[in-house]
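Visitor: attaching a predicted model along with its sequence, questions to come.
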Amino acid sequence: MTADAAWLVVIDPQEIFASTQSPWGSPFFPAAMERIRQLAAAHGDRVIVTRWVPTADRATSWGAYFAAWPFADQAENDPLYALVPAARSLTARPTVDRPTFGKWGPELTAITGPAPRLVLCGVSTDCCVISTALAAADAGAYVTVVTDACAGSTAENHDAAVHVMGLYPPQITLTETAALLTSG
């Protein structure tokens, strides 16, 4: 791959978003994870996996958030926040852990550079994926969202988030796994 090749960012493939027992579990996660594995294989060593960790300051609006979702108010090493088994071998890099919905920030730019080409996939389309896509595009990154490799909280919320991200061309483009893999 060339130096300007895209980075695949796999957003939050964690038990809390995958488990059918979790209030935040997405029923679309298994299908998205299969596509994520295909994308990771195609991106080689340019794969970054992120994790949402609940360590934000409770004196801010995060306090009210965790009051609304007490099941998630656990230590970051709680099994809820572990990567799903299928995600553990996607990259040899350590995870980029952030206590924010969006994963765009200094930890990610330290790896990708300040204005990279990013390919985003993961969960949840209507929360962490859209938050990452908009912030990265706003900072000057070129963002491609692989819509069928994302899992939303519901089909309607997934579609709504995809619609909003589709309003930002040329900074954000939308594609599907097969199209991305056949284009190069």
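Guide: Good, I have the coordinates.
Visitor: C-alpha only now, for contacts and for neighbours.
Guide: Noted.
Visitor: ranges for the helices of the chain?
Guide: Using DSSP state H, the helices of the chain run over residues 15-18, 29-43, 61-68, 106-112, 130-138, 155-165, 177-183.
Visitor: what packs against the shortest one?
Guide: With contacts defined as 3 or more CA pairs under 8 Å, 6 or more residues apart in numbering; DSSP states H and E, the secondary structure elements packing on helix 15-18 are helix 29-43.
Visitor: where's the helix it packs on relative to the chain centroid, distance-wise?
Guide: Relative to the chain's own centre, helix 29-43 is displaced by 12 Å; criterion: CA atoms, centre = their mean, to the nearest Å.
Visitor: mind listing what's buried in it?
Guide: For helix 29-43, a neighbour-count test (16 or more other CA atoms under 10 Å) marks 29, 32-33, 35-37, 39-40, 43 as buried.
Visitor: for stretch 129-144, same thing?
Guide: With burial defined by 16+ other CA under 10 Å, the residues of stretch 129-144 counted as buried are 129-134, 136-137, 141-144.
Visitor: below is structure B, check it against A:
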Amino acid sequence: MSSAPGPVDGTWLVVIDPQNIFASSDSAWGSPFFAETMPRIRSLADAFGGRVLVTRWMPTADRSTSWGEYFEAWPFADQPPTDELFDLVPDAAGLSPRATLDLPTFGKWGPELESIVGHGGRIVLAGVSTDCCVLSTALAAADAGARVTVVTDACAGSTAENHAAAVHVMGLYPPQITLATAAEVLAGR
């Protein structure tokens, strides 16, 4: 693990997709590890105060693109954006004073997020799924020049093996991406 920026140095905490679709054991995309990450996510959010952003994946992508085939493969997720599948889990309520950043993409890095955290800004990532939306966000943010810390024990993968594989891949990108535990981030190292 590497040194991580602390919660008071202008860094933003980005909580990726703490939604029913990724947390429920009834969902084909539910992470069996999500519930154990929420207390760490809550502690991080408390420490970051007003510098917390929460994202939601929304099924609003253009079906004429490869997203059309994606939704054919995963028809259970092809629901209106108002479906309760896309609601935040109750434990995520109040994590941020801001409205959720709702995007139809796995990766959440883009003009919307960059306009908030700033060009070359510092972000700390937590949430689900390590092997999809967290990974996609971390790589795109690093590629755009952001300074990224992934809180490995505040991310939940689809499986333990997929979580470990995604963490391994993100660990190949220092110094743009660093890996830390919640305790390390909270200690401000």
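Guide: Perfect, thanks for sending it. Quantities reported herein were computed from a predicted structural model and do not represent experimental measurements.
Visitor: longest strand of the first structure?
Guide: Longest among the strand segments of the first structure by residue count, using DSSP state E, is strand 142-151.
Visitor: list the contacts of that strand.
Guide: Here strand 142-151 of the first structure makes contact (CA atoms under 8 Å, 6 or more residues apart in numbering) with 26-29, 31-36, 115-125, 129, 133, 136-137, 158, 162, 170-177, 180.
Visitor: okay, and stretch 172-186 of the second structure goes to which residues in the first structure?
Guide: Stretch 172-186 of the second structure corresponds to residues 167-181 of the first structure when matched by TM-score structural alignment.
Visitor: contacts for that stretch?
Guide: Residues contacting stretch 167-181 of the first structure (CA under 8 Å, 6+ apart): 35, 39, 42, 133, 137, 140-149, 162, 165-166.
Visitor: switch to 10 Å and redo it
Guide: With CA atoms under 10 Å, 6 or more residues apart in numbering as the test, stretch 167-181 of the first structure has contacts from 32, 35-36, 38-39, 42-43, 117-121, 133-134, 136-150, 162-163, 165-166, 183.
Visitor: end to end, how far does that stretch reach?
Guide: Across its full length, stretch 167-181 of the first structure reaches 23 Å between end residues, using CA to CA, to the nearest Å.
Visitor: list the buried residues in that stretch.
Guide: Those would be 168, 171-174, 177, for stretch 167-181 of the first structure by 16+ other CA under 10 Å.
Visitor: in strands, which of these appear?
Guide: 172-174.
Visitor: return the closest of the residues you listed with respect to Ser89 of the first structure.
Guide: Closest approach between those and Ser89 of the first structure, by CA to CA: Leu174, at 25.8 Å.
Visitor: ok, the aligned partner of Phe29 of the first structure in the second structure to Ala187 of the second structure distance?
Guide: Correspondence of Phe29 of the first structure to the second structure, assessed by TM-score structural alignment: Phe34. As judged by CA to CA, Phe34 of the second structure and Ala187 of the second structure stand 23 Å apart.
Visitor: and if you look at Ile41 of the second structure?
Guide: 15 Å.
Visitor: and stretch 88-104 of the second structure, end to end?
Guide: In terms of CA to CA, the two terminal residues of stretch 88-104 of the second structure are separated by 15 Å.
Visitor: what of stretch 125-145 of the first structure?
Guide: From its first residue to its last, stretch 125-145 of the first structure covers 9 Å (CA to CA).
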